[in-house]
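Enquirer: Turn this into a structure:
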Amino acid sequence: MESLTRIFYALGRALFQAVPAALGIVLVVFLFLQLVPGDVVDVMASQSGSATAENMAWLRAEYGLDKPVLLQFYSYLSHLAHFNLGYSPRYGTDVTTLILSRLPNTLLLMLLAQCVALVVGISFGVIMAVWANKWPDRLLTLLNLLLYSLPGFWMGLVILLLFSVQLDWLPSGGSQTVGANLTGWHAIVDTLRHAVLPVLSLSSYFIAIYARLTRSAMLEIASQDFVRTAHAKGLHPRTVALRHILRCALMPVTTVAGMYFGNLLGGAAVIETVFNWPGLGSLAMEAIVARDFNVVLGVLLLSAFLVVSVNIVVDVLQSWLDPRIEGKK
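Expert: This next block holds a predicted model:
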């Protein structure tokens, strides 16, 4: 019961902090987008090649782009209060419908990349801490240095050339095989095959971060008194390492994982472009080029919501890992 109370307390505190943060993000992004020269009507006119000044003025009035900035912002907040992200002139559909059609692909890519980064990174960190200053530690330290130094998009291009172009083991882009019309389990397997290369590219940098952080945290905790007491009780070294040292070492790892979730989302935009993955990142890039600010605002707002949600989960997880946190806060 006490554990549930701590979790609900952490959840309520995080939600209370998230609301003003989300409103601040909407305001700042909206004002910055107003400073960008041109609008979606200019792009549509340049693409059509035959737009007149009267037609452009009519389109701006139709989309509310001729109103003062404060009135546009008030109108956007009014729509947002009704869970309406507006209309996309570029795509000719509601922004909510457009984002929801791309959201599953981005969530799949990010969740797989985060899981791979955490599992592999923590495993590397445990191995490096257990065999500190020995050959496994030195070998993995060199590997982590390479993963940390190489940009994700460059890593993506290299593995794309190797596994797709040269070896022809995996697809080179997209999220599904074009024209295959797969269903059920075969469709899932096909999507996962397309996700392998983007996931490896996106997770490589974070594997190095989590590995080094786990190693340093475990080595620091291993010298504390409660660990020596556990050894004195005759517990198996593996039990001490996994149940006592690693659990405490997961505290900074989960904190950094929550902090870097925004970086993961930003990296997904680049990786989606490299692999032609139909997600929110590629949608945002297309909307920026088209000056479709409703789509850009919708993607950024949803991204902020995802980051805030992940930080809420991290707060709840930390309250479960270490009950002393509530007392400190």
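Enquirer: Every contact and neighbour count from this point should use C-alpha atoms.
Expert: Will do.
Enquirer: Could you pull out the buried residues of the helix or strand containing Val295?
Expert: Counting by DSSP states H and E, the element that carries Val295 is helix 293-321. Residues of helix 293-321 classed as buried: 293-320 (neighbour count, 16 or more other C-alpha atoms under 10 Å).
Enquirer: Mind giving me the packing neighbours of it?
Expert: Counting contacts by 3 or more C-alpha pairs under 8 Å, 6 or more residues apart in numbering; DSSP states H and E, helix 293-321 is packed against helix 2-34, strand 87-88, helix 95-130, helix 246-259, helix 261-274, helix 280-289, helix 324-328.
Enquirer: Go through those and name the closest to Arg238.
Expert: Closest approach to Arg238 among the helices and strands packed on helix 293-321 is made by helix 95-130 (9.4 Å; C-alpha to C-alpha).
Enquirer: Sequence B follows; please return its structure for comparison with A:
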Amino acid sequence: MLKFILRRIIMMIPQLFLLSVLVFLLAKAMPGDALTGQLAGNPKMDAQTLEEMKEKLGLNDPIHIQYVRWIKNLLHGDLGMSYTHQQPVNDLLAGRMWNTILLSAAILILTYMIAIPLGIISGRWTDSWADKLIVGYSYVSFATPLFIFALIMLFIFGFKLGWFPTGGSVDIQVEKGTFDYYVSKLNHLLLPALSGALINTVGTIQYLRSEIIDTKLKDFVKTARAKGVPESSIYWRHILRNSFLPIAAFLGYEITGLIGGSIFLESIFSYPGIGQLFLQSILQRDYSVVTALVMISGLATLIGTLLSDIILSAVDPRIRIE
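Expert: Okay, here's the model as predicted:
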């Protein structure tokens, strides 16, 4: 196991290098530059002053020199300067990163809290009225775009019923660190987290349902029944244990997938996370922030893939990769 983990970590180095090259080239290929988004609406800025600022910041240097300078700073933990927000990208991401991590963790927890019981019920009692309701719910969730569902949830529970806040991550009136602060934080988190979870459950429900149905027909399950093993024991010790393998394997991919989904959720619910910042930075052409966020997302994807393999081999020792 240790050799496998070390080998995968070493393989991540060239993958991250190729990702950095691709991200940098795509950022440079986009129209405008880091100053265009900031100064486009400034009537006092003339072309000469803009050109002088570009020269000062090294934006007119050859592209390979700009890349080497950027990658050196990246290796030293310097993500650059946000020209739109006029502060280092590290400081800009510090507050928002934890909001996104908190939202992603809440979505993941709620997803499994909802999907696992429904998948077990649907798989164990196939073709029952409960199974038909769950399958119908899965089809509706699969066919509904996340941003449409989030808008409906915001309209009903935020504006119409007023049960949840319609924006932000915490009330500005409460003092940080107090009990009211954490209650407000939870209150702002629940609606976007629940909206994301209700849509994300479809994959887990279908995987678990299919695995339970397939495992029920396996020879070792028939043998256990022939030996007189109680049905409840067969389900918990034989069927469910094997059915959870694909769920465990996709845990890492679920984590990385939440980062992409957070862009819509954070934008719709005005939740101050890196997803909302990513969209704003693209519109404002703040490419230092865009490249930093894409690199962070790529690193998270590689770590999630590694985590999936580790979890899968830990759950089923028969398939450990040495």
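Enquirer: Overlay the chains and give the TM-score.
Expert: Remark: TM-score between the superposed chains equals 0.94 [TM-score structural alignment, normalised by the length of the second structure]; 322 aligned residues with a C-alpha RMSD of 1.7 Å.
Enquirer: how far is the helix holding Val295 of the first structure from where the chain is centred?
Expert: How far helix 293-321 of the first structure lies from its chain's middle: 9 Å, per C-alpha atoms, centre = their mean, to the nearest Å.
Enquirer: Map Ile319 of the second structure across to the first structure for me.
Expert: Taking TM-score structural alignment, the alignment pairs Ile319 of the second structure with Ile325 from the first structure.
Enquirer: where's the counterpart of Cys115 of the first structure in the second structure relative to Ala197 of the second structure, distance?
Expert: By TM-score structural alignment, Cys115 of the first structure lines up with Ile109 in the second structure. If you measure Ile109 of the second structure against Ala197 of the second structure using C-alpha to C-alpha, to the nearest Å, the figure is 8 Å.
Enquirer: more neighbours, the two?
Expert: Ala197 (23 against 14; other C-alpha atoms under 10 Å).
Enquirer: ok, average deviation of the one helix or strand the more buried one maps to from the first structure?
Expert: Using DSSP H and E, Ala197 of the second structure sits within helix 179-216. For helix 179-216 of the second structure, the mean deviation from the first structure after alignment is 1.2 Å (mean C-alpha distance after the TM-score superposition for the first structure).
Enquirer: which bit of the first structure covers that helix?
Expert: Aligned using TM-score structural alignment, helix 179-216 of the second structure spans residues 185-222 in the first structure.
Enquirer: Tell me how many other residues crowd Tyr181 of the second structure.
Expert: 17.
Enquirer: Please tell me how far it sits from Asn187 of the second structure.
Expert: Noted for Tyr181 of the second structure: a distance of 10 Å to Asn187 of the second structure, by C-alpha to C-alpha.
Enquirer: Assign a three-state SS to whatever residue of the second structure lines up with Val40 of the first structure, would you?
Expert: Structural alignment places Val40 of the first structure opposite Ala34 in the second structure (criterion: TM-score structural alignment). Ala34 of the second structure falls in the coil class when you classify it by DSSP: H, G, I helix; E, B strand; the rest coil.
Enquirer: and Ala34 of the second structure, what does it touch?
Expert: Contacts for Ala34 of the second structure (C-alpha atoms under 8 Å, 6 or more residues apart in numbering) come out as 83, 285-288.
Enquirer: rerun that using 6 Å as the cut-off
Expert: 285-287 (C-alpha atoms under 6 Å, 6 or more residues apart in numbering).
Enquirer: which of those residues line up with contacts in the first structure?
Expert: Mapped onto the first structure and checked by both residues aligned by TM-score structural alignment, their matches' C-alpha atoms under 6 Å, the contacts of Ala34 of the second structure keep the contacts 285-286.
Enquirer: Just the closest of the contacts of Ala34 of the second structure to Gly177 of the second structure, please.
Expert: Taking C-alpha to C-alpha as the measure, Gly177 of the second structure lies nearest Asp286 of the contacts of Ala34 of the second structure, at 32.4 Å.
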